[in-house]
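A.B. asks: Sharing a model prediction with you, sequence too.
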Amino acid sequence: MRTCPYCASGLKILDATFYRCEFCRMTLHSDDTQEDGRRKPVSEEYAPPEAWLSCSTPEMMTFSTVQLIFLLRYARSKRANSYNYVRVFNKAGDAKPSLLQAYKESVQATGEAYEYWTRKAWVIENILRERTGDFPAKITDRYLAELLARIQEINAKPMQISKSRRQRQGSV
C-alpha cells in the first residue's frame, strides 16, 4: 500500500502521478510516496567533495544537514591549518623580525586564508544552527560513524503504530 513518507498514513490516489495525504493535508508526487509505512530514505551520498566548500552561502543552504556537517569538518580543518601557519610566521617574526618582512606576502595570504576559513565555518555553523538549534562542537570519525549508522537505522525502520494492545482493551 502506498503511504505518506512523513506520517505513514494511507494515501488517496488523485491521478497517475499524484496522491493525497489527508493527515498531512498535502499532495505528493508518486516518486515521493513510500510503501507500507517506510520512511523516505536519506540520500546515501553523505560525504560531499571538499570542493563544495567554495560554494556560496545560498548554495550551501540547499545541502543536506549531513553534508553540511562534513563540510564543517573540512572548513575547521583548513582553518586549523591556516592558524598553525600564522603561529609559525609569528614565532619566526618574534625570533627574527627581518624574516617577517621577507615573507610579508606569505604572512598576509596566510592571515587572509585563516579569516576566510573562519568565516566559512561560521556560515556552515549558522545554517546548521538555523535547522537544528545547534551544531557539533567537535566532529570526530566516531561522531560521523555513529551519525551515519543512526541514519541507516532510521531509514530501515518503518513507521508503524501498534494497535494490538489498544484493541484488546476495547479502545480505538
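C.D. replies: Now that the structure is in, tell me what you want to look at. Residues are numbered from 1 along each chain as shown.

A.B. asks: going forward, measure contacts between C-alpha atoms and count neighbours the same way
C.D. replies: Noted.

A.B. asks: any idea which element residue 66 lies in?
C.D. replies: Using DSSP states H and E, residue 66 maps to helix 65-95.

A.B. asks: can you give me how far that helix is from the chain middle?
C.D. replies: Distance, stretch centre to chain centre, for helix 65-95: 21 Å (CA atoms, centre = their mean, to the nearest Å).

A.B. asks: For it, buried residues please.
C.D. replies: For helix 65-95, the neighbour count (16 or more other CA atoms under 10 Å) marks 65-76, 78-79, 81-83, 85-86, 89-90 as buried.

A.B. asks: got another, please set it beside the one above:
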Amino acid sequence: MKNVVTYNNRCYNNCSKLQQYREGVSMKTCPYCGSGVQNHQHRYYCGFCKMKLDRNEVQENGKRKNLLPQQHPTIEDAKKPTPELMKLSTVELLYLLKLARKERSDTYNNRYIFIQAMKQGAKEFSDAEQYTYKEYEYWTRKCFVIENILRERIGFIPKKINKEFIQNMIQRMQQPVKDMNIQPPKKEVERVK
C-alpha cells in the first residue's frame, strides 16, 4: 500500500509541475526521463532515474539534450588522454578521428620521404626518420583509441569520414524529437486545478 501512496504522490507532484509548465513557469527536468528534478547544493537529483545531475546536464520543460558540440574540436583536442576523449560527444569524436587520420597520413608521407632519401645515401635524415616513426606510432594509437570509443557507441568503425558522413549524422541528430512530457489522466488534471 505504501508504494501506491508514493506513486500517487509522485504522480501528483509531476502533475503539479506539468500544470506549472502549462502556465508558462519554467521547470528543471531530467535529460533522460523528463521528470522534474530537485536542487541539491549546486547539483540536481532525479528521483525517477535515482541519479545526481550537474547543472549543465539539466534541461527545461522536458526538452532533450542537445548533442551537437558548440565548436569544432581541433587537433590539440585529439591529444587529450583517453578518459577525457571518452567524455566527448560522438560528433566531436568523428571530427577528431578525421583529424587524427589526416595527421597520421601526413606523418607517414613525411617518413616515406625520409626513408627514400636515406636509401639514396642521405644518412643525415636518420634522426628525422626515427622522429616521424614515433609520431606515426602516436597518431596510429590515437586513431585506435578514438575508433574503439566510436565502435562502443555506434557499433562500427567508420571507414571514411567525409563532410557528407558528418552532415548526415548531424541532420539525424537535429531531426525533431518529441519533448518528454506525459499527459496526466483527466482526473489528475481536474484534481490539480
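C.D. replies: Now that the structure is in, tell me what you want to look at. What you are looking at is a predicted structure, and each value in this text was computed from that prediction instead of being measured.

A.B. asks: What lies in contact with the helix or strand following the helix holding residue 66 of the first structure?
C.D. replies: Using DSSP H and E, the next helix or strand after helix 65-95 of the first structure towards the C-terminus is helix 97-102. Residues from elsewhere that reach helix 97-102 of the first structure (CA atoms under 8 Å, 6 or more residues apart in numbering): 89-90, 92-93, 107.

A.B. asks: which residue ranges form the helices in the first structure?
C.D. replies: Counting by DSSP state H, the first structure has helices at residues 57-60, 65-95, 97-102, 104-132, 141-156, 164-169.

A.B. asks: could those be laid out in JSON lines, adding distance to residue 20 of the first structure?
C.D. replies: Converted to JSON lines, these look like this (distance: least, CA to CA, whole Å):
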{"stretch": "helix 57-60", "distance to residue 20 of the first structure": "31"}
{"stretch": "helix 65-95", "distance to residue 20 of the first structure": "28"}
{"stretch": "helix 97-102", "distance to residue 20 of the first structure": "68"}
{"stretch": "helix 104-132", "distance to residue 20 of the first structure": "27"}
{"stretch": "helix 141-156", "distance to residue 20 of the first structure": "23"}
{"stretch": "helix 164-169", "distance to residue 20 of the first structure": "27"}
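
A.B. asks: what's the closest of those helices to residue 7 of the first structure?
C.D. replies: Nearest of these to residue 7 of the first structure, taken as CA to CA: helix 141-156 at 14.1 Å.

A.B. asks: Check which helices and strands that closest one is in contact with.
C.D. replies: The criterion is 3 or more CA pairs under 8 Å, 6 or more residues apart in numbering; DSSP states H and E, and there are no helices or strands that helix 141-156 of the first structure contacts.

A.B. asks: Buried residues, it. List them.
C.D. replies: Those would be 144, 151, 154, for helix 141-156 of the first structure by 16+ other CA under 10 Å.

A.B. asks: To which residue of the second structure is the second one aligned?
C.D. replies: Applying TM-score structural alignment, one finds that residue 151 of the first structure aligns to residue 173 in the second structure.

A.B. asks: List the contacts of its match.
C.D. replies: Shown in contact with residue 173 of the second structure (CA under 8 Å, 6+ apart): 67-68.

A.B. asks: Ok, residue 41 of the first structure next?
C.D. replies: Counting by CA under 8 Å, 6+ apart, the residues that residue 41 of the first structure touches are residue 155.

A.B. asks: how much does stretch 92-107 of the second structure stray from the first structure?
C.D. replies: Taken over the aligned residues, the distance from stretch 92-107 of the second structure to the first structure averages 0.8 Å (mean CA distance after the TM-score superposition for the first structure).

A.B. asks: counterpart of that stretch in the first structure, which residues?
C.D. replies: Mapped onto the first structure using TM-score structural alignment, stretch 92-107 of the second structure spans residues 67-82.

A.B. asks: tally of neighbours for the closest residue to residue 107 of the second structure other than its chain neighbours?
C.D. replies: Spatially, and ignoring its direct neighbours in sequence, residue 107 of the second structure is nearest to residue 136 (5.6 Å; CA to CA, 6 or more residues apart in numbering). Residue 136 of the second structure sits with 21 neighbouring residues when counted by other CA atoms under 10 Å.
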